[in-house]
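# I'll drop the sequence and a predicted model, then ask my questions.
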Amino acid sequence: MVKNEEIQKLIDKVSKLAKKKGVEFPESYILDIVDAYNRHDLTDKELETLVIRVKKAYEQSKVEAGEAVGTVAAQSVGEPGTQMTMRTFHFAGVNELNVTLGLPRLIEIVDARKTIKTPTMAIYFEEDKKNDDEFVKKLANQIGKSTVNDILEVDGFKINYAEMKVEATIDAKKVEDKKLDYEKIKEAIKKSFKKAKFNPDNDYNFYIEPKEVNIRELRLDADKVRDLQISGLKGIGKVIIRKEEDQYILHTEGSNLEKILKIDGVDKEKTSTNHIHEIEEVLGIEAARNAIINEILRTLSEQGLTVDIRHIMLVADMMTSQGTVRSIGRHGISGKKSSVLARAAFEETGRHLLNASIRGEVEHLTGIIENIIIGQPIPLGTGSVDIMMKPNKRKGGR
């Protein structure tokens, strides 16, 4: 209780000092200053110096009234985009995994594509598990995709045309190395192939007979049994284990954030995916907004390009302002503007004008594009203010 009262006194002290210096800080700024005051045991003189420096930085960070922030953001993100590589795939840190980088990745993000070319996850572990070799390897095998073909003996598969059946022998050591449950593997094979029979003398040997006795069905069954998935989470393919600094990290080909976050031992705060729509579904729209910012920043920085984060934040805010992730294009923000003329000026002019006429929409001329079209001053810069004159009163009250 005493501690809370002391903090409140400090907050009031900083607020009064800021007002004395002619500035009103947001609450987050005041709390940060109070935190710095406590951590560094500042004197009153040092606190005053800190407030002056924060005031200067705060005022420099403000946007001028009437500034065309949207146009500046578009220029700032679009111009570096012309310098980006067109290569779709590139090795990024993990040699065994391909990820989409450069301009194709930037387009994926701003188009808000629900199906991305190379979804991937970075899975971190809690303190007591991050160096547990056994746990990490077991989890990697459980979540990574494994098929019957991955656990067959070297010469353990053949199509027996004489007896019209597919014969296979599973390697017990491979099953053990992958930490797989053999009984579950048998169940999966029997469930998928009703005519699967296991050898009573060798439980790791089985054969499958086709439903119809013909070569085509036999070959189809041969392909199906080799490709039969016996372990792994939906959406996740290959899993790579890497030791980075003092901990293990799993890098996956594919993504399933919801299921991964439910696994005990996984660090829910650090684990991430590059699939923005999946983040929105599992963690919500604010997490998706942060993911858009981080993904755009990462994509640009990998190409050696730097853009002020505020431009990217504005793009992310626009994409998520309606509670869902929307694309920047005719199917998203640009095609859903309230202004008829703004929609028509972007794409599909005839369709937008026709639909607006049918619905009897009214153009209020509040935006930039629509005012340019009809030749009026735009509501930016000097056009964003009105000049009003106060006439002098004449003698006699007139």
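Cool, got the structure.
# alpha carbons only for contacts and neighbour counts from here, please
Fine.
# so where do the strands sit in the stretch 251-398 of the chain?
272-273 (DSSP state E, counting those that start in this stretch).
# how about the helices in it?
257-261, 276-283, 285-301, 309-320, 340-346, 349-359, 368-374 (DSSP state H, counting those that start in this stretch).
# Can you give the contact residues for the last one?
It refers to helix 368-374. 339, 341-342, 345, 365, 377-380 (CA atoms under 8 Å, 6 or more residues apart in numbering).
# at 7 Å instead, please
The list of residues contacting helix 368-374 from outside it, by CA atoms under 7 Å, 6 or more residues apart in numbering, reads 341-342, 365, 377-379.
# Alongside the first one, take a look at this:
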Amino acid sequence: MASDVYSEYETRLPGLLLQRVKEEVPEKTGVRKIRAILDAVCEEYELCKSESGEAVGLIAAQSISEPGTQMTLNTKHFSGVEEMNVTMGLPRIIELVDARKKIKTPSMTIYLASPYNKGKREEVRLLAQMIKETTVEEISEQINVNLADQIVEIILDKERIKDLRLKPASIAKEVKRQISEKNVVSDGSKVIIKVENSSSKSKEVSPIFKLKENLKELVVAGIKGINQVLPIVENGEFVIKTAGSNLKKVLALEFVDKTTTITNDIFEIYAVLGIEAARYSLFEEIFSVIEQQGLNVNPRHLLLVADVMTSYGIIRGITRYGIIKEKSSVLSRASFETPIAHFTKAALAGELDSLSSITENVIVSQVIPIGTGLVDLYMNHKNKKVKDK
């Protein structure tokens, strides 16, 4: 039986790899052929393993940095949509490995749940507009100030609020929720705000004009942080590309597919989905950038980088403030940047360096603990036979 053959290899191959072989091998394949295939897979799998003492970190660094010298400093632009750019190439790689919390062009790819993903273009456009943040300035024709009565008056754009399916009453309610003024009412196509100023006998000018400026940036509809939206078709389904990101609130929408929607903000993924999701997303982002550049880097090197950056349960960049700071060796920390500061701090604390890693042994001209350098040889003089000449 074919199933018995597969069970024999459960201890020799990872479950996912064995499952992949089962899916690829035709059902009517004979037992002898299946066994030959599995033996060949086992042989390749063993060759893929790292030998004890192999300098996997150095190999990964070389494998990534050498193709990295050929990367371009470019930005992808979505035609037809202003301000929808995505950082690519070397600048994006630097953002990722430095673990920068504020990235230059945050964006999302929002996949729609069924049946929205197969709907009409106009329906998808309306869904996209529901996601995009809408400010008071975007839906108003003008904002007037009446100093005598201490009133700020928002004249709404009727066509615009109709297109967005908003009502003056709901806009007034949202404005009231976000500002400290209590007297906010809607009057036809207007939203009127009465500024309370009971603490001063004179009519102050600056607070009311400050309120006017703050109102312009007030988000009254959509999701804050999503600046632009672009519905496109991918593989026969509608997908919404965005400029800006807010993963938590987007995943709360009923028409969004929560299993496939992604963001390019690694820290946002970490905050919403946890460190494992952030680790895999970090790998995917780096791999995607390298692939778009037409370069070839083995994924295992990128996985090693992602593992190291997330091994402490949080995201740490490959910088002196990230994983370098966590190294136990004083010499290793000092070799990266700011050696005097590291030596001074270590001296004051009375730190000891056991010289257990590569960098510190290179500095003091000792054999590095990789490859044959990991092995200590001892000679048993007692059993040594000496022949007389």
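Done, it's in. Just so you know, these numbers come straight off a predicted model, no measurement behind them.
# hang on, the earlier thing: could I get the helices of the stretch 251-398 of structure 1 as TSV with mean neighbour count and distance to K243 of structure 1?
Formatted as TSV, the helices of the stretch 251-398 of structure 1 follow (neighbours: other CA atoms under 10 Å; distance: least, CA to CA, whole Å):
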stretch	mean neighbour count	distance to K243 of structure 1
helix 257-261	17	19
helix 276-283	18	25
helix 285-301	20	22
helix 309-320	18	31
helix 340-346	20	49
helix 349-359	13	55
helix 368-374	15	52
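# In TSV, list the ones you listed along with distance to I208 of structure 1.
Output for the helices of the stretch 251-398 of structure 1, formatted as TSV (distance: least, CA to CA, whole Å):
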stretch	distance to I208 of structure 1
helix 257-261	33
helix 276-283	39
helix 285-301	47
helix 309-320	52
helix 340-346	59
helix 349-359	58
helix 368-374	68
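# so where do the strands sit in the stretch 101-250 of structure 1?
Using DSSP E, counting those that start in this stretch, strands in the stretch 101-250 of structure 1 cover 120-123, 146-147, 152-160, 165-170, 196-198, 205-208, 229-231, 236-244, 247-254.
# closest to T271 of structure 1 out of the ones you listed?
strand 120-123 (4.7 Å; CA to CA).
# Which part of structure 2 matches the closest one?
Strand 120-123 of structure 1 corresponds to residues 107-110 in structure 2, going by TM-score structural alignment.
# got a list of what the closest residue to L218 of structure 2 other than its chain neighbours touches?
Take L218 of structure 2 and drop its neighbours on the chain: the residue closest to it by CA to CA, 6 or more residues apart in numbering is T135, 5.2 Å away. Contact analysis of T135 of structure 2 by CA under 7 Å, 6+ apart lists 216-220.
# thinking again about what came up before, to the chain's geometric centre, what's the distance from the match of strand 120-123 of structure 1?
11 Å (CA atoms, centre = their mean, to the nearest Å).
# mean per-residue distance, it to structure 1?
Aligned to structure 1 and superposed, stretch 107-110 of structure 2 gives a mean residue distance of 0.7 Å (mean CA distance after the TM-score superposition for structure 1).
# Can you list the neighbours in contact with that stretch?
239-245, 256, 261-264.
# hmm, back to that, now do the same for the residue nearest to L218 of structure 2: its match in structure 1.
Using TM-score structural alignment, T135 of structure 2 pairs with T147 in structure 1.
# Kindly report the same for I161 of structure 2.
I161 of structure 2 maps onto V175 in structure 1, by TM-score structural alignment.
# Contacts only, for the closest residue to A112 of structure 1 other than its chain neighbours.
Sequence neighbours aside, S327 is the residue nearest to A112 of structure 1 in space, at 4.8 Å (criterion: CA to CA, 6+ apart). By CA under 7 Å, 6+ apart, the contact list for S327 of structure 1 reads 110-112, 319, 333.
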